[in-house]
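>>> my questions concern the predicted model and sequence given below.
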Amino acid sequence: MTVNKKEFADRMAENGGITKKAAREAVKLFIKTIEDFLSEDEKIMISGFGRFEVRTMKEKVGNLKGNSCVIPEHEYVGFHASNLLMDRIQEIKKIKNEGINDEG
């Protein structure tokens, strides 16, 4: 399942005990701020969460329907999750799975 911006903000409102409107504004502001820093070639490190940065993909030869083609050098946004975030995700999944197994 893919969560969209509205669904993300609504969950944030639930978790934070704030209005959906406030959560949606906070999400918009968060995204805008990330865009601002990345457009200035700044890396963004959020402790316990991860790192965002603009990376460069070098030119390479690709394959398009059996024909080789040149994919030009281009920039993209990379994200690297922190070890703490990955540990938390695994812990939450384990707890949820144990809850499911206990019911069955």
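Now that the structure is in, tell me what you want to look at.

>>> contacts, neighbours, all on C-alpha from now
Will do.

>>> who's in contact with the most centrally placed residue in the chain?
By CA atoms, centre = their mean, the chain has its centre lying nearest to residue 79, at 6.8 Å. When the contact criterion is CA atoms under 8 Å, 6 or more residues apart in numbering, the partners of residue 79 are 50, 51, 52, 53.

>>> over to residue 42?
By CA under 8 Å, 6+ apart, the contact set of residue 42 is 53, 54.

>>> give me the three-state assignment for it.
Using DSSP: H, G, I helix; E, B strand; the rest coil, the secondary structure recorded for residue 42 is coil.

>>> any figure for the gap between it and residue 35?
Relative to residue 35, residue 42 is positioned 10 Å away (criterion: CA to CA, to the nearest Å).

>>> put this next to the first one:
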Amino acid sequence: MNKTELIEALASKAGTSKVAAATLLDAFTATVSDTLKKEEPVVILGFGTFSVSARSARTGRNPQTGEPLKIKATKVAKFKAGTKLAESVKKAKKKAAPKK
């Protein structure tokens, strides 16, 4: 699902216009981004948690030449699914799995 499809689905489920759904989605993503910039988590009970994780510096390899290179330490955004989301995905997988 891409952003346009998500906006259409949100508008349909909320019974609102696509413009309103797009505005709310943009506001949601901006709010999550702003909160993560402050290194604070965003917790949505049952859905999941957005947080910031630190990756330490390490040595990697250039895949073309095989030469070692230094990779700087960085911070990355992370998402951990909540219990309700994880369970709904787990149930959907069981339904979609082919029977043996």
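The structure has been received and is ready for your questions. Given the structure is predicted, the values throughout are model-derived calculations rather than measurements.

>>> TM-score for the pair, please.
Here the TM-score of the superposed chains, computed with TM-score structural alignment, normalised by the length of structure 2 as the reference length, equals 0.85; 96 aligned residues with a CA RMSD of 1.8 Å.

>>> preserved in structure 2, out of the contacts of residue 79 of structure 1?
Retained in structure 2 by both residues aligned by TM-score structural alignment, their matches' CA atoms under 8 Å are the following of these: 50, 51, 52, 53.

>>> tell me how many other residues crowd whatever residue of structure 2 lines up with the second one.
Residue correspondence to structure 2 (TM-score structural alignment): residue 51 of structure 1 is matched to residue 49. Residue crowding around residue 49 of structure 2 was assessed by other CA atoms under 10 Å; the count is 15.

>>> element containing the residue lying closest to residue 49 of structure 2 once chain neighbours are set aside?
Taking CA to CA, 6 or more residues apart in numbering as the measure, residue 49 of structure 2 lies nearest to residue 43, with 4.5 Å between them; neighbours along the chain are not counted. Following DSSP states H and E, one finds residue 43 of structure 2 within strand 42-44.

>>> now do the buried residues in the helix or strand following that strand.
Using DSSP H and E, the helix or strand that follows strand 42-44 of structure 2 towards the C-terminus is strand 48-55. Of the residues in strand 48-55 of structure 2, those buried under the neighbour-count criterion (16 or more other CA atoms under 10 Å) are 48, 50, 51, 52.

>>> my read: the second one touches residue 80, true?
Yes: with contact defined as CA atoms under 8 Å, residue 50 of structure 2 and residue 80 form a contacting pair (6.7 Å).

>>> got the contact list for residue 59 of structure 2?
Applying CA under 8 Å, 6+ apart, one finds that residue 59 of structure 2 lies in contact with 68, 69, 70, 71.

>>> thank you, goodbye.
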